[in-house]
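J.: Next input, structure requested:
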Amino acid sequence: MTNTDKTALRTLLRVRRALIDPTGHGFHRSSRQGRRAPGLSQHQVDQLLHRTPGTYRRLESGAWPRPDTGFLRDVAMLFALNEQEWVSLCRYAGIGDPPGPLTARSGKEVPGVWQEAIDGMTHPAYITDASWELIAHNDEFARLFPGGEVPTNTMRWMLLEPQGREMLIDWDTAWAPLVVPQLRAALASRSDDEVLRRLEKDVLADPQCAPIWESGGAHIHPDGDERPIRHAIDGPGWVTMCAAQPMAAPGARMIVLVFHAGARRSHTRVPVLRAP
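T.: Now for the predicted structure:
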């Protein structure tokens, strides 16, 4: 942990600790001369988290090189950190990115302005939550599907629904082996997610998906991938996927599909972009 990280850690924790009213946790403010700093004291944090005196002070001072992840999570919950602050807390504390989301609600919602953002895109675009439940999409995305009927869960549609296997050309070679590992990776950080667990159960029960799952493929990121697809209106073609994550919703994803019609690749792939 660098001195800069220690300073950032101390600032983050002090500011959030100062926002918590001790009386809301059963502590009484003293009317006598003494400590007048706002918020919880360091000792009160230890009491609330059932830790020995001095435990929290070690964290806030930066004297704990690699603090216990469980304690960090308890502190984050007590201080009502959001997901971005939870990531910052773990990084400043020296453990890197957190092992998973802070709450079960994490990755299940995005700011409403995202709908306006994808409505302004000319390519098919959509946003799913951390369980691949569809949150938002634009009209171009709806045009991909017969009758404009979009799937409610894109992972289930890609792997298990007959329409998905028909629309995703070369499903067994170009799609499923690259999609199944994404589900496995999501479960590694969200093992209690009921939607993901149901998907896992159904994938393992499916005679075509189960062998792919058991093969242990490791491809987990669609960003930049190009795959064949059958557009409901424009016919066979290829989509190049641009994948991004809304910063306030870890695990959620925004996908932009750049579609090129034609049974064969007839377009030139754009080279990678770099700052000049």
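J.: use CA for all of it now, contacts and neighbours both
T.: Fine.
J.: give me the number of residues near the residue lying closest to E149 once chain neighbours are set aside?
T.: Spatially, and ignoring its direct neighbours in sequence, E149 is nearest to A142 (6.6 Å; C-alpha to C-alpha, 6 or more residues apart in numbering). Neighbours of A142 under the rule other C-alpha atoms under 10 Å: 18.
J.: please give me the structure for this one as well, since I'd like to look at both together:
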Amino acid sequence: MDSRNGHVEGGKPDGESLPELLRSWRRRMNPRAIPGLTVSGRRSEGLTQRDVARLTGVSERWYGSLERGKEAAYSADFLDRLSSVLGLSRTERHALYVRAVGHPPALAAVPEAGAAAEMDEVLQKFLDSQAPNPAFVTDLAWNMIGYNGPCVDWLPWAAYQANQMRWSFLVPEAREQLVNWEQDWARPYLGQIRYERAHHPKNEALRQLERDILAGSPTARKIWDRREIVEHVDGDLRRLRLPYHRGREVAVRIIAMRPIRSDLLRVIVLMEDCPRADDD
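T.: The predicted structure is shown next:
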């Protein structure tokens, strides 16, 4: 039996179907806890199909097809967005993949072992201490290896062993959420990738990152030909338009640093830049 119809390899019980699981996961969500959703006048608890479609950036018809169990080439990006919106655990995300596309999620970007080992309790406490500002840690190839609670609130994709650069260039929603995407984000990011590639020419993760982004984004290929080099974006002011802020633009100051004890890690804090009262 096809795993998309409920069967799981290894002799495990079939369990609930994909439509049953999705309906259950929708109904357990509290729409009042999700910024930007209109909840007045609702007759039932949980998220509607329309809510989920809006939050994942697809049409209601497209999401409805998935919830009816229709087989299609659902992308990993869409399934990960859906996992974030529905607040799925790792086990539930695994079940979603198996039932939707017939196989478990792949680890598209695995943090390097050396960098992951450097992510210790002390560094995690530092990230947590940055609240309410989002803070996270990546390895040289921008694979997420640590983050605090506000980071996941602002950027839900960070919870799934994500890669900062792949999300920025290969996920369509990034162009809406990173305001002035090409000039303020894409160009500096590609300059940083070129800088790290020059300083770590044998790093296979960086090489693969470059290949993936240039293969998946025509705009990135055009910008890459400018041969711009950027060491870091520490102190730069950028704007975000995230679902967490209900579509309101938020200015952030990017604080970038590396621990003295390790050249494998990159620590980023997004400090919200609030206008002073006398600026009004």
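J.: Against T56 of the second structure, how distant is S84 of the second structure?
T.: 9 Å (C-alpha to C-alpha, to the nearest Å).
J.: before we move on, what about E249 of the second structure?
T.: Following C-alpha to C-alpha, the distance that separates E249 of the second structure from T56 of the second structure is 19 Å.
J.: So which of the two has more stuff around it?
T.: Higher neighbour count among E249 of the second structure and T56: T56, with 22 against 14, using other C-alpha under 10 Å.
J.: how about the strands in the stretch 151-276 of the first structure?
T.: 226-231, 235-244, 253-261 (DSSP state E, counting those that start in this stretch).
J.: what's the answer for the stretch 51-200 of the second structure, then?
T.: 135-138, 144-147.
J.: so where in the second structure does the lengthiest helix in the first structure end up aligned?
T.: The longest helix of the first structure (DSSP state H) is helix 3-18. Alignment of helix 3-18 of the first structure against the second structure: no match, by TM-score structural alignment.
J.: Please identify the buried residues of that helix?
T.: Within helix 3-18 of the first structure, the residues that qualify as buried are D5, K6, A8, L9, R10, L12, L13, R14, R16, R17, counting by 16 or more other C-alpha atoms under 10 Å.
J.: what ranges do the helices span in the stretch 51-200 of the second structure?
T.: 60-67, 76-85, 90-101, 113-118, 121-129, 149-154, 164-170, 173-177, 187-199 (DSSP state H, counting those that start in this stretch).
J.: Mind checking those for the one nearest to R266 of the second structure?
T.: helix 113-118 (9.7 Å; C-alpha to C-alpha).
J.: ok, average deviation of that closest one from the first structure?
T.: For helix 113-118 of the second structure, the mean deviation from the first structure after alignment is 4.2 Å (mean C-alpha distance after the TM-score superposition for the first structure).
J.: Against which helices or strands is that helix packed?
T.: Packing partners of helix 113-118 of the second structure (3 or more C-alpha pairs under 8 Å, 6 or more residues apart in numbering; DSSP states H and E): none among the helices and strands.
J.: Show me which residues of that helix are buried.
T.: Buried, per 16+ other C-alpha under 10 Å, within helix 113-118 of the second structure: A115, A116, E118.
J.: can you list contacts of that helix?
T.: D139, I145, S262, L264, L265 (C-alpha atoms under 8 Å, 6 or more residues apart in numbering).
J.: swap the cut-off to 7 Å and go again
T.: Where contact means C-alpha atoms under 7 Å, 6 or more residues apart in numbering, the residues beyond helix 113-118 of the second structure that reach it are D139, I145, L264, L265.
J.: Could you find the closest non-adjacent residue to whichever residue in the first structure pairs up with the first one?
T.: For D139 of the second structure, the equivalent position in the first structure is taken to be D129, counting by TM-score structural alignment. Here the nearest residue to D129 of the first structure in space, its sequence neighbours aside, is A252; by C-alpha to C-alpha, 6+ apart that works out to 4.2 Å.
J.: Mind telling me what that neighbour corresponds to in the second structure?
T.: Aligned partner of A252 of the first structure by TM-score structural alignment: L265.
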